[in-house]
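**Q** just need the structure, nothing else, for what follows:
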Amino acid sequence: MTDAERRPADDVWAPLRRTTQARIGLGRAGNALPSRRVLEFKAAHSAARDAVHVPLDADLFAEQVEAVGLGAPVLVSSRAGSRSEYLRRPDLGRTPADLSALPSTGADVGIVLADGLSPRALVDHGVGLLTALVDEFAGRYRLAPPVIATQARVALGDHIGAALDVATLVMVIGERPGLSVADSLGIYLTHLPRPGRTDADRNCISNIHPPDGLGYERAARTTAALISGARQLGRSGVALKDTSPGLLGDDGGQPALG
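**A** Predicted coordinates:
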């Protein structure tokens, strides 16, 4: 039986439900939700839990990243020794265990691929997004070798960026799973990264998970435009504004500096 056959003919929520992943107009079965809606919720909750707890297979992911063409990625980790410790101690996820394998590159841009709170998101979308970023940056910026970071929080990128000696750090990280989306990536951009930077020093592009969320190419174009604006301004964060849709169009729009 199709969803249309299961829905009452007078289901006024049906048109709106097609435009959102939010749970709306779920219906009733007596004083409770219909069984189908309860099972959908349980399945979404299980997917979100798995997205958080199932660790990244870093070696397999590294092979896929190397195929993009930036060279062999460098693997680093935070001071969190396990997934359980990572979830209990956010502070350990913000500081590195050992960055001695990272070269000092002096590159324009460094890209970190981090598991964050959804390793699944990195597996599902990391290589596709990295490919779009490399294509967008081609001929514009010199890129450092890619870095894969495990048990990572956003601020770990400040240490990595400083060790790589890059002008701008692009942190691609798995976002906290929700009951609608379990595999969403975010990009955190920090110009002149160094330990001690705060969230006010970063720009975020979130909800990257095609086909339902932001697409790879659009996220890459937004990132490139923000890097251009950060280089003009000399910093990223609250002073750098994304003026979309002009920024993403064909009119050469740039982020607002102010």
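
**Q** CA atoms for contacts and neighbours, from now on please.
**A** OK.

**Q** tell me where the stretch 51-200 of the chain has strands.
**A** For the stretch 51-200 of the chain, the strands defined by DSSP state E, counting those that start in this stretch cover 74-77, 109-114, 147-150, 168-174, 185-191.

**Q** in a markdown table, list the ones you listed along with distance to Ala121 and mean neighbour count.
**A** Below are the strands of the stretch 51-200 of the chain laid out as a markdown table (distance: least, CA to CA, whole Å; neighbours: other CA atoms under 10 Å):
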| stretch | distance to Ala121 | mean neighbour count |
| --- | --- | --- |
| strand 74-77 | 18 | 20 |
| strand 109-114 | 10 | 28 |
| strand 147-150 | 13 | 26 |
| strand 168-174 | 5 | 28 |
| strand 185-191 | 6 | 27 |
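
**Q** any chance of these in a markdown table, plus distance to Arg235?
**A** Output for these, formatted as a markdown table (distance: least, CA to CA, whole Å):
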| stretch | distance to Arg235 |
| --- | --- |
| strand 74-77 | 26 |
| strand 109-114 | 14 |
| strand 147-150 | 22 |
| strand 168-174 | 9 |
| strand 185-191 | 5 |
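
**Q** Leu87: which of these is closest?
**A** strand 147-150 (12.4 Å; CA to CA).

**Q** residues contacting that closest one, please?
**A** 56, 58, 62, 73-78, 111-116 (CA atoms under 8 Å, 6 or more residues apart in numbering).

**Q** do that again at 6 Å, thanks
**A** 73-77, 112-115 (CA atoms under 6 Å, 6 or more residues apart in numbering).

**Q** to check against the first, give me the structure of this:
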Amino acid sequence: MSGEVVDDPWSSLRTTTQARIGLGRAGNALPTTRVLEFAAAHAAARDAVHEPLDADAFLTEVGGVGLGAPVHVRSRAGSRSEYLRRPDLGRQPDDLTGLAPGDHDLAIVLADGLSPRALVDHGVGMLAALVQAFGERYRIAPPVVATQARVALGDHVGEALGVTTVIVVIGERPGLSVADSLGLYLTHAPRPGRSDADRNCISNVHPPEGLGYATAARTAAALVAGARELGASGVRLKDQGGLELEG
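**A** As a prediction, this is how the structure comes out:
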């Protein structure tokens, strides 16, 4: 019957996920509302990738966490466009003369990655949660902010600082559901040439919908402890560490 209201069985399920489910139809196409939502999500993802990090403002915020004055390093990618076209340059540092070995166990690198927006939204909160989770167990180096950076840049930073473990907090590749998600990559005994098999990853950090800072930090702390006991991170730690990790 024309004008009849039909209950939508998907409505309650949509509140439980960010995935696009039960979108409906308008003839042979999607309803206009769903098409516009998709276009807006696509635009947000593109903006998150291309908008550069305001490094000076972010360094000021990071300095307020209390780990000492942060150091800014850059990759060899000279622009955002080159960074996207040349992933290899994002893995190599341009200049690390501002870093020197010290009496530290652990380094934390805050990298813009593929979503500088994620770092702006969640980087300082994640850093503060890590500091709280580690407590007094480790000597943490002053934070490093890395721009036009890929994960492997952290290996160079960790080696330059002479730390046992490096954690790279980086903006993850935006999707059509989430454009501001962080990932944490942990590497034991960092040095250039390490591969993804040598790392442990904690992903999807973007409260309130995604993983919360405190839970991600507790997981990172458990991984650091396991890596130091085992003497390795990555696939060996997952297979042999015996860790029961939260969320």
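
**Q** figure out which of the strands of the stretch 51-200 of the first structure is closest to Asp135 of the first structure.
**A** In terms of CA to CA, the element of the strands of the stretch 51-200 of the first structure nearest to Asp135 of the first structure is strand 109-114, at 13.2 Å.

**Q** thinking again about what came up before, to Val52 of the first structure, which of the strands of the stretch 51-200 of the first structure lies closest?
**A** Of all the strands of the stretch 51-200 of the first structure, it is strand 168-174 that lies closest to Val52 of the first structure, at 9.1 Å by CA to CA.

**Q** starting at the chain centroid, how far to the closest one?
**A** Offset of strand 168-174 of the first structure from its chain centre (CA atoms, centre = their mean, to the nearest Å): 7 Å.

**Q** corresponding residues in the second structure for it?
**A** Residues 165-171 of the second structure are matched to strand 168-174 of the first structure when aligned by TM-score structural alignment.

**Q** that stretch vs the first structure, mean deviation?
**A** Aligned to the first structure and superposed, stretch 165-171 of the second structure gives a mean residue distance of 0.2 Å (mean CA distance after the TM-score superposition for the first structure).

**Q** got the contact list for that stretch?
**A** 106-116, 118-119, 158, 182-189.

**Q** ok, stretch 70-78 of the second structure next?
**A** If you take CA under 6 Å, 6+ apart as the criterion, stretch 70-78 of the second structure is touched by 63, 83, 89-90, 92-94, 142-149.

**Q** can you check stretch 120-132 of the first structure too?
**A** The contact list for stretch 120-132 of the first structure, computed with CA under 6 Å, 6+ apart, reads 51, 174, 183-185, 216-217, 220.

**Q** helices - which of those land there?
**A** Judged by DSSP state H, the subset of the contacts of stretch 120-132 of the first structure located in helices is 51, 216-217, 220.

**Q** quick check on those residues: which are buried?
**A** Neighbour counting with 16 or more other CA atoms under 10 Å marks 51, 216-217, 220 as buried within those.

**Q** and those, which is closest to Asp201 of the first structure?
**A** Asp201 of the first structure has its nearest neighbour among these in Ala220, at 19.6 Å by CA to CA.

**Q** check contacts around the counterpart of that closest one in the second structure.
**A** Matched by TM-score structural alignment, Ala220 of the first structure corresponds to Ala217 in the second structure. Residues near Ala217 of the second structure by CA under 6 Å, 6+ apart: 129-130, 133.

**Q** how much space separates the equivalent of Asp108 of the first structure over in the second structure from Leu127 of the second structure?
**A** Aligned counterpart of Asp108 of the first structure in the second structure: Asp105 (TM-score structural alignment). Asp105 of the second structure sits 16 Å away from Leu127 of the second structure, going by CA to CA, to the nearest Å.

**Q** hmm, back to that, ok, the match of Asp108 of the first structure - contacts?
**A** Taking CA under 6 Å, 6+ apart, we find Asp105 of the second structure in contact with 138-139, 163-164.
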